[in-house]
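Chemist: have a look; sequence and predicted model below, questions after that.
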Amino acid sequence: MDSYQFRYLVTLLHLIPVVSSTCTLLLAIIQYSSLQILTRSEIRDLNERIISCYFTAFFDSIVLRVVGNLLTTMVSVACIFRLSDMSLGEQKSCHWYLAGACLAMAHLLVYPIIAPHVEALRKDCRDKNIDALQDWLRIHWLRSVVIDLPAWVCCVVGAINSLVK
């Protein structure tokens, strides 16, 4: 592999955390907007009956995508560190990438806080499903704003510092 091809691959590598953190953030937005519809008061009776089934199916279908994106962010940042030449631009970007990878890991570490809410929604609490979903949505929104959005910003800034010279 010649020098040009290697630089091209390294450039692409720097974009992977941006893409994976963007996907994580988009999935968080999709989760919130899709599940928030179920809390509407005008269809409350119907929603109380379907929330548990819908949430379980929705959560199960999206959880592997979210975990995959988070792991992709962390692994690609590790690869960037491995291939970095540690020039001044690379040093600046590495701090941003490290913060993005740590925030991606934090998303996974928050699961013990969210787990009881997920289990409550899976159990079908009958008349408490909407309240349980609203609780989960509040925590999900907070995690998205405090962890996922800053992770995305860090990865974007890291890529900009690395690629714009």
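Modeler: Arrived safely.
Chemist: C-alpha from now on. contacts and neighbour counts both.
Modeler: OK.
Chemist: for the residue nearest to the spatial centre of the chain, give me its contacts.
Modeler: Centroid check for the chain by Cα atoms, centre = their mean gives Thr24 as the closest residue, at 3.2 Å. By Cα atoms under 8 Å, 6 or more residues apart in numbering, the residues touching Thr24 are Val66, Asn69, Leu70, Asp148.
Chemist: repeat for Gly100
Modeler: By Cα under 8 Å, 6+ apart, the contact list for Gly100 reads Thr73, Pro150, Ala151, Trp152, Val153, Cys154, Cys155.
Chemist: most surrounded residue in the residues you listed?
Modeler: Highest neighbour count within the contacts of Gly100: Ala151, with 33 neighbours (other Cα atoms under 10 Å).
Chemist: how about that one, nearest residue that isn't a chain neighbour?
Modeler: Gly100 (4.2 Å; Cα to Cα, 6 or more residues apart in numbering).
Chemist: list the buried residues of stretch 39-58.
Modeler: Thr39, Asn47, Glu48, Arg49, Ile51, Ser52, Tyr54, Phe55, Thr56 (16 or more other Cα atoms under 10 Å).
Chemist: this is the comparison structure:
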Amino acid sequence: MASGQFFDPLVALRVAPLVSSTCTLLFAWDQHFFLSLFNDTSELRKKSAPMLKPYFNTFFSRGVFFVLGFIAVSTSTGISNLYSQPAALKSQGTYWWYAAGAALSAGHLLYVPAVAPHVKALAEAEDDDDVNGILDEWLKANWLRMVTVDLGAWLAFGVGALSTLRV
């Protein structure tokens, strides 16, 4: 089995960052889609306001570990690819795609200063605070992060994996 006939560890390594960055991108999209439903209409905004703080606190405290896990896997397997037969990746023109994917995956964390104030504001919101407005700001930051670093990492790893494996 170590022969690679049934399982090739190098193929798994080449594909791993694509799989984990897909998870990151889908999680970001799901966050945007499902949380934006609370603010879809003025009637929904009014009805959702009382439950947004407890919902978001539970949602965020559970989800942050998944997101950080996916980012860690994407970044670490992207970097591992750079050290596993780098000459082969360079000859196939995919070395820099894996490097870009790893950098963009780690770049997700560069958005923490833009997102953290909104997370804190939602977590500490008082009854008279506009929680829907705070959520709107979080959704904007989440969208920007998703379409820049999350989508960018996914595209880079996709090009890298598909070009390397010649699928």
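Modeler: Sure, I can see it. Every value quoted in this text rests on a predicted model; they were computed, and no experiment measured them.
Chemist: just the buried residues of stretch 39-58 of the first structure: which are in strands?
Modeler: Per DSSP state E, strands hold no members of those.
Chemist: CSV for the contacts of Thr24 of the first structure, including secondary structure?
Modeler: Output for the contacts of Thr24 of the first structure, formatted as CSV (DSSP: H, G, I helix; E, B strand; the rest coil):
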residue, secondary structure
Val66, helix
Asn69, helix
Leu70, helix
Asp148, helix
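Chemist: got a PyMOL select line for the buried ones in the residues you listed?
Modeler: Here is the PyMOL selection string for the buried members of those, based on 16+ other Cα under 10 Å:
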select buried, resi 66+69+70+148
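Chemist: just the closest of the contacts of Thr24 of the first structure to Leu12 of the first structure, please.
Modeler: Closest approach between the contacts of Thr24 of the first structure and Leu12 of the first structure, by Cα to Cα: Asn69, at 16.3 Å.
Chemist: contact partners for the closest one?
Modeler: Applying Cα under 8 Å, 6+ apart, we find Asn69 of the first structure in contact with Ser20, Ser21, Cys23, Thr24.
Chemist: and Thr24 of the first structure, how far from Pro116 of the first structure?
Modeler: Thr24 of the first structure sits 22 Å away from Pro116 of the first structure, going by Cα to Cα, to the nearest Å.
Chemist: do Asp127 of the first structure as well
Modeler: Distance from Asp127 of the first structure to Pro116 of the first structure, counting by Cα to Cα: 17 Å.
Chemist: coming back round to it: which of the contacts of Asn69 of the first structure are retained in the second structure?
Modeler: Conservation of the contacts of Asn69 of the first structure in the second structure, assessed by both residues aligned by TM-score structural alignment, their matches' Cα atoms under 8 Å: retained contacts are Ser20, Ser21, Cys23, Thr24.
Chemist: between the contacts of Asn69 of the first structure, which is closest to Trp96 of the first structure?
Modeler: Using Cα to Cα, Ser21 comes nearest to Trp96 of the first structure of these, at 12.9 Å.
Chemist: sweet, I'm off.
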